[in-house]
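Engineer: Build me a structure from this.
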Amino acid sequence: MSVIKAMFCLDLIPFQFIHALLTPLVTIGVPPSSHSVGGSAGRKQGAMGANKPGDLDAVFERLFNAYQQPILNYLYRLVGDVERAEELTQDVFLKAYRALASLPADANQRAWLYRIATNTAYDQLRRSRLLQWLPLLEERSLPTSEGSPEERTGEQQAVQQALAQLPFDYRVPLILFSVQGYSIKEIGEMLGISEGAVKTRLCRAREKFREVYRGKR
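Structural biologist: So this is what the prediction gives:
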């Protein structure tokens, strides 16, 4: 455990924040664990050489049914607004449908979709200069046995404000790893970066969070 904590700088984060990130959230009706669709088959299923429009439609329908809700939840965590997340989800799957014919048969479709979603969200955030962050901490997610309601509210606000100041490149892997439970390897595939780069961004994200979080207390 000490090796893992050293690798990911887990000792740099307040316990309440770790607790909040690891607490299952129900954002838009489906818990984050719903991304594990179809086990290993769901993780890597190519377009199977589908060339006919009917074949592509069938593949796309399967992809949409399997990943629409996880992608929607992921985008909601990034932009913090349900309507905007729904619009971005539509954009993601429209882009995916248009590009599906050129997707290699052995491609990791989940990683491919999350990369489209990440880029779509980044473009939206950059255009609107939106720095909002989905409140990861709801009142029910905080330990009810520690502190008064006022103290818990103050803690929640401090965490939210600190998270909002994390650079986008740090927020994305932090969500994927700490909230949605993806592995370092999976995140690297989704973002198109090396496992070492994922670890570096996670560590720096936690260091940045500690810096900002302590400054607000």
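Engineer: C-alpha only now, for contacts and for neighbours.
Structural biologist: Noted.
Engineer: The longest helix anywhere in the chain: which residues count as buried?
Structural biologist: Using DSSP state H to define each element, the chain has its longest helix at helix 53-79. Using 16 or more other Cα atoms under 10 Å as the test for burial, helix 53-79 gives 56, 59-60, 63, 66-79.
Engineer: got it, and stretch 165-176?
Structural biologist: Within stretch 165-176, the residues that qualify as buried are 165-166, 168, 170-176, counting by 16+ other Cα under 10 Å.
Engineer: ok, now stretch 180-192?
Structural biologist: The neighbour-count check on stretch 180-192 (16+ other Cα under 10 Å) flags 180-182, 184, 186-191 as buried.
Engineer: returning to that earlier point: the helix or strand that the longest helix of the chain is followed by - contacts with which helices or strands?
Structural biologist: Downstream of helix 53-79, the next assigned helix or strand under DSSP states H and E is helix 82-99. Here helix 82-99 touches helix 53-79, helix 109-128, going by 3 or more Cα pairs under 8 Å, 6 or more residues apart in numbering; DSSP states H and E.
Engineer: structure for this one too, so we can compare:
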Amino acid sequence: MLQTMLRSRENFEEIYDTYVNMVYRICFTYLKNTADTEDMVQNTFIKLLEQSDSFQSKDHVKAWLIVTAGNLCKNHLKHWWSKRAPVENWNLPVFMEDRETKEVMDALWQIPEKYRIVLYLFYFEGYKSKEISEMLGKSHSTVRTHLERGRESLKIILGGDFIDGE
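Structural biologist: Below you'll find the predicted structure:
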């Protein structure tokens, strides 16, 4: 049972090592620059340390991290400073430099955020549309619509077929 998951340094380090790249990719998908992304990754794991509730499973921890990272990024983007500061770094982090991944991620940044995060969670993190709807607090039909419209946008940008799913 993972109820004592955050009670020891070793457990926190295990969670961090397991999910830091995923949290980074999610934050980078929202923020599109390294400095802000690193700040939000750090803030996500600080919130995890402050979390007093226990988790039922590793999937619960993963889902909590995804939702928390997304919410922190959205809040950061609403801040007055973020609206005035230019995006200075569109380069992908080292772990995302696979050519196909880079091409798809570049295309993802060209579509609206509401489609981008749903497509990212579906294709890169392997969540089903129902799980995404629960995580994001949106109806299942809304998530399915965002997946469909996001795929259509990617087809146009990538100049061909995009993977159909679920």
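Engineer: what's the closest of the helices and strands packed on helix 82-99 of the first structure to residue 7 of the first structure?
Structural biologist: Checking these against residue 7 of the first structure by Cα to Cα gives helix 109-128 as the closest, at 23.6 Å.
Engineer: which parts of that closest one are buried?
Structural biologist: Neighbour counts over helix 109-128 of the first structure (16+ other Cα under 10 Å) mark 109-118, 120-122, 125 as buried.
Engineer: Determine how far that helix lies from the middle of the whole chain.
Structural biologist: Distance, stretch centre to chain centre, for helix 109-128 of the first structure: 11 Å (Cα atoms, centre = their mean, to the nearest Å).
Engineer: do the same with stretch 190-210 of the first structure
Structural biologist: For stretch 190-210 of the first structure, the distance to the chain centre is 13 Å (Cα atoms, centre = their mean).
Engineer: do stretch 24-35 of the second structure as well
Structural biologist: From the chain centre to the centre of stretch 24-35 of the second structure is a distance of 8 Å (Cα atoms, centre = their mean).
Engineer: Touching that stretch from outside, list them.
Structural biologist: 37-38, 40-41, 66, 69-70, 73-74, 77, 87-91, 93, 109, 113, 116-117, 120 (Cα atoms under 8 Å, 6 or more residues apart in numbering).
Engineer: Onto which residues of the first structure does it map?
Structural biologist: On the basis of TM-score structural alignment, stretch 24-35 of the second structure is assigned to residues 72-83 in the first structure.
Engineer: pretty sure residue 170 of the first structure contacts residue 200?
Structural biologist: No. Using Cα atoms under 8 Å as the test, residue 170 of the first structure is too far from residue 200 to be in contact (9.4 Å).
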